[in-house]
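**Student:** give me coordinates for this.
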Amino acid sequence: MVGVYAAVYSEREIDGERLRFCNLAAFCVLDEYRAHSFRLLRAVLGQKGFEFTDLSPSGNVVALNERMGFERLDTRTTLALNLPAIGAGGVSLSGDPAALRATLEGADAAIYRDHRDAAAARHLVVTAGDEYAYLVFRKDRRKGIPVFATPLYVGGSRTLLRSAWPRVAGHLLLRHGLLATLAEEQILGFRPRAGRPLAAPRAKMFRSKTLGAPSIDYLYSELTLIEW
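**Tutor:** Next up is the predicted model:
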């Protein structure tokens, strides 16, 4: 074996339509065979009936993907400090599996079942009255320091998540030891306060004739499966 393109496959219902996804997870070719990298990528993308994502492309792969028709997702990111917060009445937070199973509904319940044992995925449910917000996030490193939360998916009420964000940020700090959140507005649906925009957020890409960028999240991918 001189080269490999590892991928994660899933089938999901998006806007009432059942779609198959191929997430390009890792690309490695021995130096003396690098000239054949393009052929390997073409073989992967030659699979029929898939929507393709690449959520952690390296610098060289970004340009190669663009040649193959990939588009960049809007990854504008706010680096927001996670600060302790005073509890707001009527709002509860929990990462307990029993609470997640009892609260989540429909697609969110299925996503939790699929990702509860994923090595890098962490789960939090926020409840207030009859509403809930569901956050899937991972711990990320920057410059070797593993103190950053990266949201991967939001289910339920984004309005509730936004109003409860100070509590969520405090939970990330005190329960998970995460000093800041790398918050992409496309995923969260809002920009947390106490933050600043990153000058050069990391690229994420997709190729689809069916879906637009707002329908893409980061589930069923190396971002949920692999810690680094």
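
**Student:** going forward, measure contacts between C-alpha atoms and count neighbours the same way
**Tutor:** Fine.

**Student:** which SSE is Y112 in?
**Tutor:** Assigned by DSSP states H and E, Y112 falls within helix 106-115.

**Student:** list the buried residues in that helix.
**Tutor:** The neighbour-count check on helix 106-115 (16 or more other Cα atoms under 10 Å) flags D108, A109, I111, Y112, H115 as buried.

**Student:** turn the residues you listed into CSV, columns for distance to G212.
**Tutor:** As requested, the buried residues of helix 106-115 are exported to CSV (distance: Cα to Cα, whole Å):
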residue, distance to G212
D108, 21
A109, 24
I111, 21
Y112, 24
H115, 24
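
**Student:** I'd like the structure of this one too, to check against the first:
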Amino acid sequence: MAMPTLEPIQDGDLLAFCQFLTEHLSSERSAEQWAQAFQQNWGVAKPNNGFLIRDEGKIVGGIGAIYAERIIRGQAERFCNITSWCVLEAFRSQSMRLAMAVVSQPGFHFTDLTPTEVVSKTLQFLKFKPMNERHALWPNIPWPFAQLGGIRVLTDYDAIEGTLAPADAKVFHDHRHLPWLRHLAVGKPGAYCLVTWKPNRLKGVPGALVLGFSDPELFLTYRPTIGSYFLQHGYFYTRAESRLLPRLPKLSHELAGYRNKVFRSDTLTESDISNFYSEIVGLNQ
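**Tutor:** Next up, the predicted model:
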């Protein structure tokens, strides 16, 4: 019997691969919904959409890859975000071929931000590093002093893009079309912070899950204003990954027990790894 073939997922193969994901990984998304995450124009000429394995012409496994370029400390950095690693039981012995094909590509930093426990441990064997999995949560309380300091909250998307610094405006521009994300800019002229979030519930209580922000220090500085805005709109707490914060804010409580996101890079640290430009934002989680 011939060994199953390994090949890159080109755009012409993408819908078939995504149909495989719908049938064998999660039927909650259609093939078209899966494909949307791989079709973003995020600043880099993607070499593929990941890799797949065929047996006698039939897809029996695959691993997705989402590519993007980000500016970190003034330097353009290229990322490959691994996602949706799925192999049929009879072909599990071929799984590592997929992972090795992805991480053997030169010139990228690699991440997996939604790994299962098995995938996380497997990638750590390939020199991926686990990140802090805890989430910080704090109550949103009224804050009537924002206007006294000239601090504003902008929610009009054109106003947000026109107010942010150029690098932050690009991040917003690259994500503003995704309907399940919500964005605001908070601050004052010359010191605005982009905040990307979506509604969340814990034990039935509505809150705001912050996925990312453009400046961690400004985010903490403006935290009372942001929390007051969320509260006015019916969200009673703010929640964010602890690893994204320079320190835990006052009145916060850490939640543990989440899966470790992982990354592999020779030059970047955990604090450089963002949820932007990944399946975290590219798919409606």
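
**Student:** who's in contact with the equivalent of N260 of the second structure over in the first structure?
**Tutor:** Under the alignment (TM-score structural alignment), N260 of the second structure maps onto A203 of the first structure. Contacts for A203 of the first structure were tallied using Cα atoms under 8 Å, 6 or more residues apart in numbering; they are L55, S56, P57, V62, R72, L73, T75.

**Student:** the third one -> the second structure?
**Tutor:** Using TM-score structural alignment to pair residues, one finds that P57 of the first structure aligns to P115 in the second structure.

**Student:** now the alignment partner in the first structure of K170 of the second structure: how far from C22 of the first structure?
**Tutor:** Under the alignment (TM-score structural alignment), K170 of the second structure pairs with A110 in the first structure. Applying Cα to Cα, to the nearest Å, the value for A110 of the first structure to C22 of the first structure is 19 Å.

**Student:** is the spatially most central residue of the first structure in a helix, a strand, or coil?
**Tutor:** The residue lying closest to the centre of the first structure (Cα atoms, centre = their mean) is L152, at 2.6 Å. For L152 of the first structure, the assignment made with DSSP: H, G, I helix; E, B strand; the rest coil gives strand.

**Student:** show me what contacts it?
**Tutor:** L135, V136, F137, R138, I187, D217, Y218, L219, L223.

**Student:** buried stuff in the host helix or strand of M96 of the second structure?
**Tutor:** Using DSSP H and E, M96 of the second structure falls within helix 95-103. For helix 95-103 of the second structure, burial by neighbour count (16+ other Cα under 10 Å) applies to S95, L98, A99, A101, V102, V103.

**Student:** now stretch 251-260 of the second structure
**Tutor:** R259, N260.

**Student:** trace R78 of the second structure over to the first structure, please.
**Tutor:** Per TM-score structural alignment, R78 of the second structure is aligned with R20.

**Student:** hang on, that match in a helix?
**Tutor:** No. Read with three-state DSSP, R20 of the first structure is strand and lies in no helix.

**Student:** that one: neighbouring residues, count only.
**Tutor:** 16 (other Cα atoms under 10 Å).

**Student:** quick check: buried residues in stretch 178-195 of the first structure?
**Tutor:** Of the residues in stretch 178-195 of the first structure, those buried (16+ other Cα under 10 Å) are 178-188, 191-192, 195.

**Student:** how about these in JSON lines, adding secondary structure and distance to M1 of the first structure?
**Tutor:** JSON lines is the format used below for these (DSSP: H, G, I helix; E, B strand; the rest coil; distance: Cα to Cα, whole Å):
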{"residue": "L178", "secondary structure": "coil", "distance to M1 of the first structure": "40"}
{"residue": "L179", "secondary structure": "coil", "distance to M1 of the first structure": "42"}
{"residue": "A180", "secondary structure": "strand", "distance to M1 of the first structure": "41"}
{"residue": "T181", "secondary structure": "strand", "distance to M1 of the first structure": "39"}
{"residue": "L182", "secondary structure": "strand", "distance to M1 of the first structure": "37"}
{"residue": "A183", "secondary structure": "strand", "distance to M1 of the first structure": "39"}
{"residue": "E184", "secondary structure": "strand", "distance to M1 of the first structure": "37"}
{"residue": "E185", "secondary structure": "helix", "distance to M1 of the first structure": "40"}
{"residue": "Q186", "secondary structure": "helix", "distance to M1 of the first structure": "38"}
{"residue": "I187", "secondary structure": "helix", "distance to M1 of the first structure": "37"}
{"residue": "L188", "secondary structure": "helix", "distance to M1 of the first structure": "41"}
{"residue": "R191", "secondary structure": "coil", "distance to M1 of the first structure": "45"}
{"residue": "P192", "secondary structure": "coil", "distance to M1 of the first structure": "46"}
{"residue": "G195", "secondary structure": "strand", "distance to M1 of the first structure": "46"}
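
**Student:** the longest helix that the first structure contains to strand 180-184, inter-axis angle?
**Tutor:** If you go by DSSP state H, the first structure has its longest helix at helix 165-176. Inter-element angle recorded for helix 165-176 of the first structure and strand 180-184: 130 degrees (by axes from the mean of the first three to the mean of the last three Cα atoms, to 10 degrees).

**Student:** now do the buried residues in helix 165-176 of the first structure.
**Tutor:** Neighbour-count burial for helix 165-176 of the first structure [16+ other Cα under 10 Å]: W165, P166, R167, V168, A169, G170, H171, L172, L173.

**Student:** mean deviation of the helix or strand following the helix holding M96 of the second structure from the first structure?
**Tutor:** Remark: after helix 95-103 of the second structure, the chain's next helix or strand is strand 109-112, criterion DSSP H and E. With mean Cα distance after the TM-score superposition for the first structure, strand 109-112 of the second structure departs from the first structure by a mean of 0.6 Å once superposed.

**Student:** so how much does the next helix or strand after strand 109-112 of the second structure differ from the first structure once superposed?
**Tutor:** The helix or strand immediately downstream of strand 109-112 of the second structure is helix 117-125, counting by DSSP H and E. In the superposition with the first structure, the average deviation recorded for helix 117-125 of the second structure is 0.8 Å (mean Cα distance after the TM-score superposition for the first structure).

**Student:** whereabouts in the first structure does the helix or strand just after helix 117-125 of the second structure align?
**Tutor:** Moving toward the C-terminus from helix 117-125 of the second structure, the next helix or strand (DSSP H and E) is strand 129-130. Aligned using TM-score structural alignment, strand 129-130 of the second structure spans residues 71-72 in the first structure.
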